[in-house]
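*Asks:* could you work out the structure for the sequence below:
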Amino acid sequence: MKVTESTSLYDNLEQMNLLDLLRNINKEDKKVPLAVEKVIPEISALVEEIVPRMEKGGRLIYIGAGTSGRLGVLDASECPPTYGVPFDMVLGLIAGGDTAIRRAVENAEDDPEQAWNDILGYGFNDQDTVVGIAASGTTPYVIGGVRTAKANGLLTGSITCNPDSPLSQEAAHAIEVVVGPEFVTGSTRMKAGTAQKLVLNMISTSVMIKMGRVKGNKMVDMQLSNKKLVQRGTRMIMEATGLDEHTANQLLLSEGSVRKATEYFYKKQN
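*Replies:* The predicted structure is shown next:
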């Protein structure tokens, strides 16, 4: 029996009052960061290898199906606006393609060859890293993609919520966040999904920081895609330079990023 499929510690859920339902879900959720904490050394080992490969032009590619695939797509899609990187530097590929982000595609996850074909659709780079995401660790789409990536000399990692899964055995860096039974038996969009999201946050954020995409604690390369972000960028420049709001705003808009604006300011000062 997989841990992710084991019976919930709670029963007769339909008879619980609403407050008890919410409190018990929250009680289970509290276990997730503690489980993630146990695998920080494994996350660190993977990131240590990802960074130099990406500095040489490699990409970070997530592959997954269902909830796991959607989480990979989410993490990848947030990197360009947050860190100003090219849209294809971090890729999220999901079994069944973009349609599967919103609607399940029947049998898409059962093809062990398709993930590699999806990767090849974006070209092949021997510095790429492929991270397979599967709560169960048994998804053929993910296992096949990681296996073929490894056979082609790519760095491979995995994020699962079962110990000693087939996916873990294929990956060079196996991250196993064992969070225990779900509140609703087998509903891995809950604790397992939360654990995967936390690990993905840690991987992409630490990679971007180590690649110089954060200065101090600020997203100095973020895309200025709405008023809120322009205002945030303006405040960053004000804090870094001492300029008034109007001048900082005009400098930001003319230079296009917080990094470029502050560099321009200090260059002019010298």
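
*Asks:* only C-alpha atoms from now on, for both contacts and neighbour counts.
*Replies:* OK.

*Asks:* what sits closest to S6 if chain neighbours are left out?
*Replies:* Leaving aside its sequence neighbours, S6 sits nearest to P181 (Cα to Cα, 6 or more residues apart in numbering; 5.4 Å).

*Asks:* can I assume that neighbour sits in a helix?
*Replies:* No - judged by DSSP: H, G, I helix; E, B strand; the rest coil, P181 forms no part of a helix; its state is coil.

*Asks:* that one contacts L9, correct?
*Replies:* Yes - between P181 and L9 there is a contact at 6.9 Å, judged by Cα atoms under 8 Å.

*Asks:* next, find the distance separating the residue nearest to S6 from R189.
*Replies:* 12 Å (Cα to Cα, to the nearest Å).

*Asks:* now for G193: which residues touch it?
*Replies:* By Cα atoms under 8 Å, 6 or more residues apart in numbering, G193 lies in contact with T67, S68, L71, A135.

*Asks:* err, A172, not the other one
*Replies:* For A172, the contacting residues are K150, L155, T156, G157, by Cα under 8 Å, 6+ apart.

*Asks:* L155 now?
*Replies:* E49, I50, Q127, D128, T129, V130, A149, A172.

*Asks:* hey, where'd the helices end up in the protein?
*Replies:* Secondary structure of the chain (DSSP state H): helices located at 18-29, 31-38, 40-55, 66-83, 99-102, 114-120, 140-151, 166-170, 191-210, 227-241, 245-255, 258-269.

*Asks:* one more sequence to fold, the one below, so I can look at both together:
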Amino acid sequence: MSSDSPSLRAIISELESLTTESMLVDRADLDTLATRDLVDAMNLEDARVPAAVAAAGDDIARAVDGIADRLRRGGRLIYLGAGTAGRVGVLDASECPPTFGTSPDLVVGLVAGGPGAIQTAVEGAEDDPDGSAADFDRLAVGPMDVVVGISASGRTPYVTGALDRARARGALAISVAANADSVISRHADVAIETVVGPEFVSGSTRLKAGTAQKLVLNMLSTLSMIKLGKTYHGVMVDLQATNEKLHARSVRTVATITGCDYATAADALTAVGGGVKPAILTILTGMPPADTTAALDDAQGILRVAIGKAQAR
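*Replies:* Predicted structure coming up:
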């Protein structure tokens, strides 16, 4: 691309309008500061992120309600983005199975450039608006699904194209950007904008913008799972005990919620095949372990409802 080409000038002009690309006017001295002063200065900037996320609270709530509704009806949550934004999505998706006992295909993370771009930057991939087409076909994205497009700048063509493709297929399209009035917001059903301002190192959107993305995605997945009954009394009750630590956490969870001792909790877990929810249900209600699965299914997986129905009998 020529240095004086119209397209280059247009991109530069667009970048100049983004707060994430602007410079901190009082931080021109970064390279002269002592290390401890650098720590304080960077931490001060990071402390601005939660307020930016809080300001988008209404839109985050709308997104959570939309996600929970689609997941309840058999849909999936699909994150996508380029670079850091895509990697944050993959991270959140990969944590859902061990945390909430979900199938690995319920929450999916896609990165522009494919799986290899998770570890190695594939910079040009973000410029392709059709980059998600093959993944959408492979996943058979449809009306029950939710697609969350993540872009710090809010102008990434890969994300814009994916959101358009999602809406064309009837999926709920949600955008997450770090700039106000972003391009991707205009291509989404629900637009989340966390305006974090200039980065500590100008243009390095893996910093405040990336932190804001992580906080937002924490909310989207966690709060949706709470609404689906994946927690009880603020505790994970659908976790998968795939290692010793998680098995110990399962025993402790059952004991803490029911008030029983650890031996009783461990025995109940064994009797129901390892599930925290059925173990709690059988201890609190006296329900035979063999009946817990049907009882939870009847309560749509919500432990509080299952306990209430059993105690009302």
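
*Asks:* compare P181 and R189 of structure 1 (neighbour count), which wins?
*Replies:* The neighbour comparison of P181 of structure 1 against R189 (other Cα atoms under 10 Å) goes to P181, with 22 against 17.

*Asks:* what lines up with that one in structure 2?
*Replies:* For P181 of structure 1, the aligned residue in structure 2 is P198 (criterion: TM-score structural alignment).

*Asks:* tell me if I'm right that that match and R27 touch.
*Replies:* No - distance between P198 of structure 2 and R27: 10.6 Å, which falls outside the contact criterion (Cα under 8 Å).

*Asks:* re earlier: which of the contacts of G193 of structure 1 map to contacts in structure 2?
*Replies:* Mapped onto structure 2 and checked by both residues aligned by TM-score structural alignment, their matches' Cα atoms under 8 Å, the contacts of G193 of structure 1 keep the contacts T67, S68, L71, A135.

*Asks:* report the two of these separated the most.
*Replies:* The most widely separated members of those, counting by Cα to Cα, are L71 and A135 (11.3 Å).

*Asks:* need the residues touching each of those two.
*Replies:* Shared contacts of L71 of structure 1 and A135, defined by Cα under 8 Å, 6+ apart, comprise G193, Q196.

*Asks:* neighbour count for these two, which is higher?
*Replies:* Set L71 of structure 1 next to A135 and count neighbours by other Cα under 10 Å: A135 wins out with 31 against 26.

*Asks:* OK, contacts around that one?
*Replies:* Going by Cα under 8 Å, 6+ apart, A135 of structure 1 touches T4, S68, I159, T160, C161, N162, T188, A192, G193, Q196.

*Asks:* so who does the residue positioned nearest the centre of structure 2 touch?
*Replies:* Centrality entry for structure 2: nearest residue to the mean C-alpha point is L217, 2.8 Å, by Cα atoms, centre = their mean. Contacts for L217 of structure 2 (Cα under 8 Å, 6+ apart) come out as G89, D92.

*Asks:* would you check how far apart the counterpart of it in structure 1 and L60 of structure 1 are?
*Replies:* Counting by TM-score structural alignment, L217 of structure 2 corresponds to L200 in structure 1. From L200 of structure 1 across to L60 of structure 1, the span is 11 Å (Cα to Cα).

*Asks:* A35 of structure 1 against V177, yeah?
*Replies:* Yes - taking contacts as Cα under 8 Å, A35 of structure 1 lies within contact range of V177: 5.8 Å.

*Asks:* tell me which of these two has more neighbours.
*Replies:* Using other Cα under 10 Å as the criterion, A35 of structure 1 and V177 rank with V177 on top: 25 against 17.

*Asks:* and for the residue lying closest to the more buried one once chain neighbours are set aside, the neighbour number?
*Replies:* With Cα to Cα, 6+ apart as the criterion, V177 of structure 1 has its nearest non-adjacent residue at 4.7 Å, and that residue is C161. Neighbourhood size, C161 of structure 1 [other Cα under 10 Å]: 27.

*Asks:* show me what C161 of structure 1 aligns to in structure 2.
*Replies:* Under TM-score structural alignment, C161 of structure 1 pairs with A178 in structure 2.

*Asks:* what residues are up against the nearest residue to A310 of structure 2 once chain neighbours are set aside?
*Replies:* Excluding its sequence neighbours, the residue lying closest to A310 of structure 2 (Cα to Cα, 6+ apart) is T285, at 6.5 Å. When contacts are counted by Cα under 8 Å, 6+ apart, T285 of structure 2 touches I307, A310, Q311.

*Asks:* likewise for S151 of structure 2?
*Replies:* G81, A82, A85, V159, S175, V176, A177, A178, I184.

*Asks:* pretty sure F265 of structure 1 contacts G242?
*Replies:* No - judged on Cα under 8 Å, F265 of structure 1 makes no contact with G242 at a distance of 10.5 Å.

*Asks:* neighbour count for these two, which is higher?
*Replies:* More crowded of F265 of structure 1 and G242, by other Cα under 10 Å: F265, with 17 against 11.

*Asks:* okay, the contacts of A135 of structure 1 in a markdown table with distance to L120 of structure 1 next?
*Replies:* Below are the contacts of A135 of structure 1 laid out as a markdown table (distance: Cα to Cα, whole Å):
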| residue | distance to L120 of structure 1 |
| --- | --- |
| T4 | 31 |
| S68 | 20 |
| I159 | 22 |
| T160 | 24 |
| C161 | 28 |
| N162 | 29 |
| T188 | 29 |
| A192 | 29 |
| G193 | 27 |
| Q196 | 25 |
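
*Asks:* what's near enough to touch the counterpart of S94 of structure 2 in structure 1?
*Replies:* Taking TM-score structural alignment as the criterion, the aligned counterpart of S94 of structure 2 in structure 1 is S77. S77 of structure 1 makes contact with F87, V90, L91, G92, according to Cα under 8 Å, 6+ apart.

*Asks:* any of the residues you listed buried? List them.
*Replies:* Among the contacts of S77 of structure 1, those buried by neighbour count (16 or more other Cα atoms under 10 Å) are V90, L91, G92.

*Asks:* list the contacts for the spatially closest residue to G81 of structure 2 that is not a sequence neighbour?
*Replies:* Of all residues not flanking G81 of structure 2 in the chain, I150 sits nearest, at 5.0 Å (Cα to Cα, 6+ apart). Going by Cα under 8 Å, 6+ apart, I150 of structure 2 touches Y79, L80, G81, A82, A85, G86, G89, V159, S175, V176, A177, Q213.
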